[in-house]
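1. Show me the folded form of this:
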Amino acid sequence: MKKTAEAPAPAPRGARAVPRSVWALGFISMFMDISSEMIHALLPLYMVTVLGTSVLAVGLIEGLAETTASIVKVFSGALSDRFGKRKLLAVVGYGLAALTKPVFPLGTGLEWLVGARLVDRIGKGIRGAPRDALVADVTPPELRGTAYGLRQTLDTIGAFTGPLLAMVLMWWTADNYRLVFWFAVLPAFVAVAVLVFCVREPRLPVAQRPRKLPLRRSDLVGLGAAYWWVVGIGLVFTLARFSEAFLILRAEYAGLPPMWAPAVLVVMGLAYSLSAYPAGVLSDRMRRLDLLLVGLALLIAADLVLALVPGLVGLAIGTALWGLHMGFTQGLFNTLIADNAPDALRGTAFGMYHLLTGVALLLASVIAGALWDAVGFQGTFAFGAVLASLTAAGLWSLRRSGRAML
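-> Take a look at the predicted model:
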C-alpha cells in the first residue's frame, strides 16, 4: 500500500513565530523598566521634599540625563556595526544601569543621585541602538513589526508595573523612600542575567561590517533617502510629542494628590502595553503610513482632551489616549528604521535616529514648558494638537499624491 506524504505542519504565526531572543530582549526591557520606573516615579518628589532640591534643578537634571543618553546611542550603534558585538554592548549598557540602582538608596546627597542618574542614562544610551538592531538581525523581515511590537509591549508592562509597585510599597513601608529604592535593585540584576544567558546573537559576516566607524559624512549619506525620510517624519512627530513629565504636571491641575502622581504613568503604560503588540502585528499586514496616521489621530485626540476636558475624567481619558498613540507609533518607527537602513549600518541608523529625536524631544519640551508658563497647560496641549494636525495633513497629502515612501 502506497504511503501518502504527510502535509507539512503550518508555519507558526504571530507571537509564536517571534524568535526566542526577541522574547528574551522584551523581558529584559520589562525587568529593567520595573526597576527604573520604581525609582524614577518617586525620585523627583524625593529630591524636592527630602533633599530640598528646587523643581528647576530637577528639570535640568532630567534634561541633561536624557540628552546624554541620546548622544551615546550614536556611538554605541556605530560600534555595534563595526565590530558585530551588539550583545556585548547591550550587556555593558544594562550592566551599568543595574550597578547604579544601589546608589539611590545609599546616596547621602544630591551629587550621588545626579551621578547615578547620568550613569544610568549612559547605560541606556549604550544599549539602546545595539538592542534595536539586534531585534532586526534575528527576525525575518515579514515579522519585524510583530517583533518590535512584542518587545515594546513587554517593555511598557514594566513601565506601568514599576510605578504601580512604587505606590504599593510606599503605602506598605509608610513612605520609606530608601526601602522602596532597595526593592528596585533586584529586577535590574535579573534583567542582566536574562541577557547574558538567554539571548543569542547571530554572527555578522565580516564582509558586511564597515571597515571604519560609520560616522563619516559619506556613510551617513549612504543610509539612503528612504531612511532619512523616515527620520524626518520622526523628528516632526517628536516635536508634536513632548515629555510625559507634562502629564504628571497636568495631574496636579486636575486635583490629583502628589503621592498618587505615579498613577498617571500607570494609566499611560497600561494603554501603551495593550496597544503596542496589536499595532505591530497590523504593521506587518497593512500600509505602515496608514497606521502612522492612526497614531497621529490618537495624539491629536489626547492633546485636545487634556487641553479642554477638566478634572480627573479629562486627565484619565487624555492619558489613556496618549498611551495608545505611543503604542501605535514607537514600535512602528523602529520597524521603519530597520526596513529602510542598510544591514551593515543598522546600528548606526538606530543611533542617529535616537540622537536626532532625543534632541527634538528636548526642544519640544522646552517649547511646551515656555507655553505652560505663558498661557497655562491649555496652551501646551493645544500647541501639540496643532503641530500633530499639520504633520497628519502633510502625510495625508503625500499619501494621496502617491509620493510617500512608506
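
2. drop to CA atoms for contacts and neighbour counts, all remaining ones
-> Fine.

3. Could you list every helix and strand in contact with whatever helix or strand Phe383 lives in?
-> Assigned by DSSP states H and E, Phe383 belongs to helix 377-401. Counting contacts by 3 or more CA pairs under 8 Å, 6 or more residues apart in numbering; DSSP states H and E, helix 377-401 packs against helix 225-239, helix 288-308, helix 346-375.

4. one more to line up against the first:
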Amino acid sequence: MTSPDDPQPFSLRSIAVAAFGPTLLFGIGTGAVMPVVALSARDLGASVAVAALIVTLIGLGSWFFNLPASLVTLKFGERWSIVGAAAAAALALVAAALAPQLPDGIWLLAAAMLVVGMSSSVFGLARQKYLTEAVPLHYRARALSTLGGVNRIGVFIGPFAGAAVIQFAGLSGAYWVGVVAMVGAALLSVTIPDLEVPAPKPGADVGPQPTLRSVAVSHAGVFLSLGVGILLLSALRSSRQVVIPLWADHLGMDATQASLIYGISGAIDMLVFYPAGKLMDRRGRQWVAIPSTAIMGTALLLIPLTGGFTGLLLAGMLIGFGNGISSGLVMTLGADFSPDRGRGQFLGLWRFMADAGSTGGPLLLSGVTALATLGAGVSATGVLGFAAAAVFAVVIPRLKHRRNY
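-> Below you'll find the predicted structure:
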C-alpha cells in the first residue's frame, strides 16, 4: 500500500520484532508481578491499606514521571530510552525479589514498584514516539493499535507465567519471571533501528528547542478539547477493570466465576485491536473513538441491571469489545496532533492527562459508592463513556484538518 505522500511501500512486518517484541516482553514482565505485589507486601508485614498503597505506587510513578520521561527521551533518543527503561525495571524487580531477605524489606519493595512505574512511563513514551515517526501516516493507527494490543497480550500472559514459577519458587518466582522478561525486552530493544533525523532546510529558522511550557501553551486548544475526551476515556477504562470483580462479589459469586468473566472479557479485548486500527486508518479516528466509548458506557449502565452470572458475562463481553476496539486510540490521537518539533514534550503532557484519568476513574467509582450505592457508582462511570463519546463527536471532526501538522 502506498500513498502520494509516502511512495515507498511499507509493511508492519518489517518492524514487527524490533518494535513490538520489547512491548510484548515488557507487558509479560509487568503482568507477572502485578497480582503478587500486594501479597508480597502483606508477607512483609504491611497492613491492607499499606499494601494497596504500594500497588498504587506503580501507577503514581508512571503518572508523575510522564513529563520527565519526555526529557529523558529527548536527551537519549528513543532506542536507548527504551533499553534503559527496560533495564531499570529489571533491576527494580531484582530488588523486589530480594526484599523478603532484607530487614525493612517493605521499603525496598515500595521503592522498586515506584521505579517500575517510572520505567513504564519512559518505555511507553519512547516506543510511542518511535512508532509515530517510523510509520507512515496511513499506517499509524494500525501500528499504534497493534502496539497497544501486543502490550495487553503480554499483560494477559504474564500472570500465567508468574503462577507457573510460583509453584516452585514461591512469590519471588513471579518477580524473577519479570526480571527475565525485562532483560529480554532490553536486549531486543538494542536491535531497534535508529530513526533518520531529517536535515533542516537551507535557510530555515530552526529557533530555540521547545519546552514543556511552550508546547503546553501553543497546543492548549488541543489539550483543553480533545485532551478532555482522552481523560474521560482513560477514566472509563480504569473503572471497568474494577467494576466486574466488585459487581460479581455484590452478586455473591465466588472468585472462580468472577475470574472467568474477567478473563473472557479480556480475551475479547485482545482479538479486535487490528481491525479497529485499520478502520481508523481508512475511515477516520472518530469511527472508533465514538462507538468504543458509547459501547463501554452502555455496558457499564447495564451492569447494575444484571442479577446473575450470564447477565454479567454478557455485559463484560460488551465492555471487552468496546475497550478492544479502542486499543491504541489514545496513542494515535496523541501522535496525530503532536508537532514535529516538541513531539516528545507534547506526548509527555498527553500521557500525563491520560494517566490522570486512569487515576480519577476508580476514585469516582469509590466516591459515588461511598455516598450512595455500588450500582450508582457503576452507573456514574458509565456516564463517562457517553461524555467521552460526545467530546469526540464534536472535537475530532473540528480538529481533523490539523492532523498532519
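
5. Got a TM-score for the pair?
-> Scored by TM-score structural alignment, normalised by the length of structure 2, the superposition of the two chains gives a TM-score of 0.84; 386 aligned residues with a CA RMSD of 3.0 Å.

6. quick revisit: ok, which of the helices and strands packed on helix 377-401 of structure 1 comes nearest Ala57 of structure 1?
-> helix 346-375 (14.3 Å; CA to CA).

7. so where in structure 2 does the closest one end up aligned?
-> Aligned using TM-score structural alignment, helix 346-375 of structure 1 spans residues 343-372 in structure 2.

8. Give the buried residues for that stretch.
-> The neighbour-count check on stretch 343-372 of structure 2 (16 or more other CA atoms under 10 Å) flags 343-362, 364-366, 368-369 as buried.

9. and if you look at stretch 101-111 of structure 1?
-> For stretch 101-111 of structure 1, the neighbour count (16+ other CA under 10 Å) marks Lys101, Pro102, Val103, Phe104, Pro105 as buried.

10. can you give me the offset of that stretch from its chain's centre?
-> Between the centre of stretch 101-111 of structure 1 and the centre of its chain there are 25 Å (CA atoms, centre = their mean, to the nearest Å).

11. same check, this time on stretch 107-120 of structure 2
-> Mean C-alpha position of stretch 107-120 of structure 2 versus that of the full chain (CA atoms, centre = their mean) differs by 17 Å.

12. so it matches what in structure 1?
-> Stretch 107-120 of structure 2 maps onto residues 111-124 of structure 1, going by TM-score structural alignment.

13. Mean per-residue distance, stretch 375-383 of structure 2 versus structure 1.
-> Taken over the aligned residues, the distance from stretch 375-383 of structure 2 to structure 1 averages 1.3 Å (mean CA distance after the TM-score superposition for structure 1).

14. what does stretch 65-85 of structure 1 contact?
-> Contact with stretch 65-85 of structure 1 is made by 86, 89, 117-118, 121-130, 203-204, 209-215, 344-352, 354-356, 358-359, 362, as judged by CA atoms under 8 Å, 6 or more residues apart in numbering.

15. quick revisit: which positions within the helix holding Phe383 of structure 1 qualify as buried?
-> Quick answer for helix 377-401 of structure 1 (16+ other CA under 10 Å): 377-385, 387-389, 391-392, 395-396.

16. What lies in contact with stretch 155-166 of structure 1?
-> 26-39, 41-42, 180, 262-263, 265-270, 272-273.

17. Centre of the chain to the helix holding Phe383 of structure 1, how far?
-> Centroid displacement of helix 377-401 of structure 1 relative to its chain, using CA atoms, centre = their mean, is 21 Å.

18. and if you look at stretch 325-340 of structure 2?
-> How far stretch 325-340 of structure 2 lies from its chain's middle: 12 Å, per CA atoms, centre = their mean.

19. What's the end-to-end length of that stretch?
-> Separation of the first and last residues of stretch 325-340 of structure 2 by CA to CA, to the nearest Å is 27 Å.

20. Show me the residue sitting in the middle of structure 2 in space.
-> Here the mean C-alpha position of structure 2 is nearest to the C-alpha of Gly148 (CA atoms, centre = their mean), at a distance of 7.0 Å.

21. Can you find the partner of that residue in structure 1?
-> Going residue by residue (TM-score structural alignment), Gly148 of structure 2 aligns to Gln152.

22. Mind putting the helices and strands packed on helix 377-401 of structure 1 into TSV with distance to Ile71 of structure 1?
-> Shown next, in TSV, are those (distance: least, CA to CA, whole Å):
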stretch	distance to Ile71 of structure 1
helix 225-239	16
helix 288-308	26
helix 346-375	6
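
23. Go through these and name the closest to Gly63 of structure 1.
-> Gly63 of structure 1 lies closest, by CA to CA, to one member of these: helix 346-375, at 6.9 Å.
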